[in-house]
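Participant: okay, structure incoming, though there's no sequence with it:
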């Protein structure tokens, strides 16, 4: 373990020193406490690089999801468990990346970007909101933060052991014993019929997830298709697993993601992607603080002039949304969001594979058509059918087979069409149908809750919307199953055709009527299925029966608002009843079916069109999610209206917020509540500076009695960060008389002698000193304290933005007095 090579001052062990070739935004660095990862914004490449603090190795790079667009990262933030890295971009996009490999997990946007006119009739960015044109699309989130709230009360649901979860039978006795094995103190209460035990049993039954016994969804191979940013996460199996990963049971912890945009709104998300609602702010929020044991969130907003800061306390009604109801709604809402994106991408892949698979055969047949037209002969389909029936070669057909097709083009033709059918069949059987089954389960689960709580405020969601959603899922499933049968039938026809075509090429190459040709015909003809080959040439080769299922309907293009979308004549006809009637019409030998009203459709196959049904499904899911969000928004609005007004803080216009933290009130006094603490830097006199310390009570909004100053003589404050309720680290640049003696020092400041009626005093202790003469290669400018108990570090960034040092804080002691070589042997030095 190396030490700094400075000439004086206390030393912290140097764990690692990193140098990079391109500058990073040091003031926006984020540290992952659990896995010791450092996320920094690269100012040259405009992406986020994540390094390991222990050895400086590059773990992964988080890039903007759309490689064809350009955007710059604005802020980064780690989730407490290190599973996700949040990055906000200047175009208003918030992306959540996997903390393991940097794969895109989710993409969200602030509420100001939502635009009601973006109800798409096609699958082009069907889920992506449209940016507000009045602001040139710039609604960049200025604050992105997580909090892991620990709900109080209630008996936690014990996790099932593996043999219990996947066993043949799970009895109530087994479940009861599992609780006993984990919480023996609660056994007596449960045995006596306590409400805690009954609630745990209700939670266990309510949160039973039948999808755990289903095989997991697989990745979607793009096959060269340009993927949308939201769908890129489905290209890898790890991305699919992360997208559909849900909590296994009810937990005392509730994950809350707060996104503050530049539109004076704070959006609240549960489980990272489930939007609960938004809360209005007077100005755009810039900083956020929270604590696992505080339901109150603190958001600091500051106008452009910087004269007055407003501190907002947001009380989330987590107890109201808590319990099994929160788990079921959040889990199934998140599942529906991911599934509808997965289904949309699957249908896009089907369209892409169908189009690209037909390019080569279409080009070959178009060239054959031109040759036949020049010689006033029939079309290629008639010519090939005549060849099948009569085995007589015309000069044009013989020339086309021997000079154009030959064995090379035939193999390419076979590969193209075989891949077309294989890919579409895999997409339907392995991706689309399993996803629709899960969609049905999620919709039916929410419908059950909606019907149970109908007419109450417990879950204010119309059950009819979920019934329509299930109807739409069934219609899409029926159309997909019919398309799969068509794929199987046409693939059999094509295999027979391509086998016959190979025989005809061999015969044409040997010369029709020759001995070799006759032997080839006698040997290969019995292996040719004439019926399947003729059906393929007469029908499928002209126009595949899949075309009506996959084509983009001319009427289904563009976007509408919500009211006009559902009034669209084609959209109105896309339901299960018309889908069943269309299938009956196709299966019937008659040309008309009495139960089918063709006047409701622009064409008879619209109710079987996969893209149209998917667009209808996307809109229906969005409508249901909007209704759920509106119900949760009312709870938030009711809580916000009963809360206290924002606290105004008058500051020096040049003051800069260095850090803000939230702590339970019990950390400083005996009561229940929460407090927000802030550190502001403000210039002092000519040769000194100071830090303003604020402590604001969320219940009373009292501020002045908890305000104090930390003064530094002959020093300039570079950065400060709180590490506990009464301790902060401060990086200062000491103003020396000689340039050769210039230095920066890392100080530990502790608030002491604090009482109910006195501010207390701040003691300062030197922890590390950096020699920074003019020729020094490393000049500290910013730092980040991170880690966990037993392994704490401080990452100090250089002023050039190309280097940083990781110092060990594991054994630091805030009570150690400042020492400055022989000059200060044991006295505490005051700045």
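Facilitator: Arrived safely, thanks for sending. Just so it is clear, the model here is predicted, and its values are computed rather than measured. Numbering: from 1, shown residues only.

Participant: only C-alpha atoms for contact and neighbour calcs from this point on.
Facilitator: Fine.

Participant: if we ignore the residues flanking it in sequence, what's nearest residue 410?
Facilitator: Excluding its sequence neighbours, the residue lying closest to residue 410 (C-alpha to C-alpha, 6 or more residues apart in numbering) is residue 502, at 7.3 Å.

Participant: how about residue 371?
Facilitator: residue 396 (7.5 Å).

Participant: and if you look at residue 265?
Facilitator: residue 280 (4.7 Å).

Participant: please report how far the one you found lies from residue 302.
Facilitator: Distance, residue 280 to residue 302, by C-alpha to C-alpha, to the nearest Å: 14 Å.

Participant: in terms of neighbours, single out the busier of those two.
Facilitator: Legend: neighbour count by other C-alpha atoms under 10 Å for residue 280 and residue 302, higher for residue 302 (19 against 16).

Participant: dropping in the other structure now:
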């Protein structure tokens, strides 16, 4: 018996389908029936929560990443319009044989759990020098300045609004992660399966109907993988007559072996490139928004006096202001506007809007845009180096010509960023002089002072800068040429940025050299927004080329029919086993009872994987009889045992059952081959030798691990297990769906468990 490590009472009932234990930290994620997601520590403290957004949204799946790292929002709506019904994370070695040999040398110093969690490894598995790999891992990006956080402007933009978030997004590729790639598998109700690496690096979408002609209406149910295997496995539900049938469908990812050691480097750099592209887009949007805001209020002020001057004085505000600075003579209409409409309050608003806008544009260009473009160029150069290594290019899908085009566009953007920095600084200095003169003029006209008095006050006014501002930036800012404002949004792009021949950078450089405020060619320069759209197209072509190459290396294997009927509880686990002096991958599938049956079936599928292609060598099955018990849930603990949660009228239990035939008990679980033509029959005709009968008290007592005594209305509804070394726990959700308990799988005490019937503290009382 085991005493609970933790127990909690939540305020909202938990959806039993959505309970997950973090693989690397003691955190429990769950979703309530009102579609709210909560994450708790073992002491009951709430770490964070995600509230229900639009009414149409609901929680479909909850799955922790294998290393427990943070993953930001991923939009899956482009992959399929159907709901998500299966979510799987898998980590795969790109060279499993090499890692296996080196782990065997290190014995227990480094384990697979250490590699999955990406824990710091004091003893690296890469002991032998590897010059090509070491050169590929030269972390030039670490020498660059860190990107500065941006102000939050929406849900998507929040990922760039904090230092911690940016550091997570732009983590360097360490030596411990070069030999592996984490793969996200998203399954939809319509049978679509989408694959991506490192959260963003998309491989593409596939439909399970490709696996078999009989898969008309199919949906993925479970996903399973192993670090050493290039083949993943999916449990798929398909219509079989008037019932649903369960099939195992192998998913061969030959890209893991084809791209090899360069896959992790390619995926990592492509993911960072995508993140930097999003960052640059957000900087560009903020710069455009801040510049537009700095122009709106002054434009409204000037529009008022402009209309009055045209009607009464037959001149413009620019002419009147220039005349006032040079001669000191103020038109009556200008005086009225300065005193009655603009005044001190209006001047402060004008000054704040313009100064804030110029300073923001200058800061964004200097602190955000230029560093991001520099990092962008380094990442593209890294990919370009891979593309020029022709031996790997065929398996990576990179194009040196396309990457050269991206570098050309980046040079263009860097040139424009420097021009924006120069123009914003110059116009800011001119505006400060203009603002000082305008403030002084408001005071003079408001006090009806004589013309002689302001001559003494004009000593502190920079008339040259004031006149330059009035003639130029006051109505025609140099920055306008770089941003797409409403007046230019409908104009047709003057250049075909995607035209072949010539360097876009050289054309831009010549255009900027020849452009001036009076030269109409200035308006023919591409805007920052147009260049960003062009860069988007170029990068998408690169991403699509990589994805298409990798997508050709993905195939579905031949489906294996297991049984008719889909149980309410099931689990999968893939192992690497030794047989006859060779290694083979074995998939274990445990399925709860179907309909009114009282048997739990465990299937054992032996997979042979050669050159990334898998075939199923054999299918075996073992049976656990559960007559008298209602099976609530079943889960694998590790490579040796599984847990079966059952309940009866008077008591409930958790059984721990070894499923690989190594039990010390007199009754063991054995497997027998099944006839694939008739799943219900066995080839040897012997049913009993491969089953464990829990309806027998002597057998049940052997495998009983936890008992919930009679008289206590606390029965398990769902279990969630973390079987990793050093973190082996089981979380049990009660049937009332308001309580859950966490037990240590390795520590237990003799004797009957004492269950505390007192009310557990509510979630609010347990939060700090």
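Facilitator: Noted; the coordinates are in hand. Bear in mind the structure is a predicted one, so any value in this text is a computation, not a measurement.

Participant: mind listing what's buried in whatever helix or strand the residue nearest to residue 371 of structure 1 lives in?
Facilitator: Following DSSP states H and E, one finds residue 396 of structure 1 within helix 395-399. Neighbour counts over helix 395-399 of structure 1 (16 or more other C-alpha atoms under 10 Å) mark 397, 398 as buried.

Participant: next secondary structure element downstream of that helix?
Facilitator: Past helix 395-399 of structure 1, the next helix or strand by DSSP H and E is helix 406-426.

Participant: how many other residues sit next to residue 597 of structure 2?
Facilitator: 11.

Participant: how about residue 412 of structure 2?
Facilitator: Residue 412 of structure 2: 21 neighbours (other C-alpha under 10 Å).

Participant: circling back to that earlier point, what sits against the residue nearest to residue 265 of structure 1?
Facilitator: 264, 265, 266 (C-alpha atoms under 8 Å, 6 or more residues apart in numbering).

Participant: got the residues you listed as TSV, with distance to residue 401 of structure 1 columns?
Facilitator: TSV is the format used below for the contacts of residue 280 of structure 1 (distance: C-alpha to C-alpha, whole Å):
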residue	distance to residue 401 of structure 1
264	69
265	68
266	67
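
Participant: where exactly do the helices run in the stretch 351-500 of structure 2?
Facilitator: Counting by DSSP state H, counting those that start in this stretch, the stretch 351-500 of structure 2 has helices at residues 370-388, 390-396, 400-447, 453-457, 463-471, 486-489.

Participant: and for the first one, what are the contacting residues?
Facilitator: I take that to be helix 370-388 of structure 2. 140-141, 144-147, 266, 269, 272-273, 276-277, 279-280, 392-393, 396, 398-400, 403-404, 406-407, 410, 413-414, 417-418.

Participant: got the contact list for stretch 322-342 of structure 1?
Facilitator: For stretch 322-342 of structure 1, using C-alpha under 8 Å, 6+ apart, the contacting residues are 127, 203, 206-207, 230-231, 234, 243-244, 246-247, 249-250, 270-271, 273-274, 435-436, 438-439, 442-443, 445-446, 617-618, 621, 625.

Participant: again, 7 Å this time
Facilitator: For stretch 322-342 of structure 1, contacts defined as C-alpha atoms under 7 Å, 6 or more residues apart in numbering pick out 203, 206-207, 231, 243-244, 246, 250, 270, 273-274, 435, 439, 442, 446, 618.

Participant: of those residues, which belong to helices?
Facilitator: Those of those mapping onto helices are 203, 206, 243, 435, 439, 442, 446, 618, per DSSP state H.

Participant: residue 59 of structure 2 touches residue 35, doesn't it?
Facilitator: Yes. Contact between residue 59 of structure 2 and residue 35 holds when scored by C-alpha atoms under 7 Å: they sit 5.8 Å apart.

Participant: now the residue nearest to residue 265 of structure 1: how far from residue 508 of structure 1?
Facilitator: For residue 280 of structure 1 relative to residue 508 of structure 1 (C-alpha to C-alpha), the value is 78 Å.
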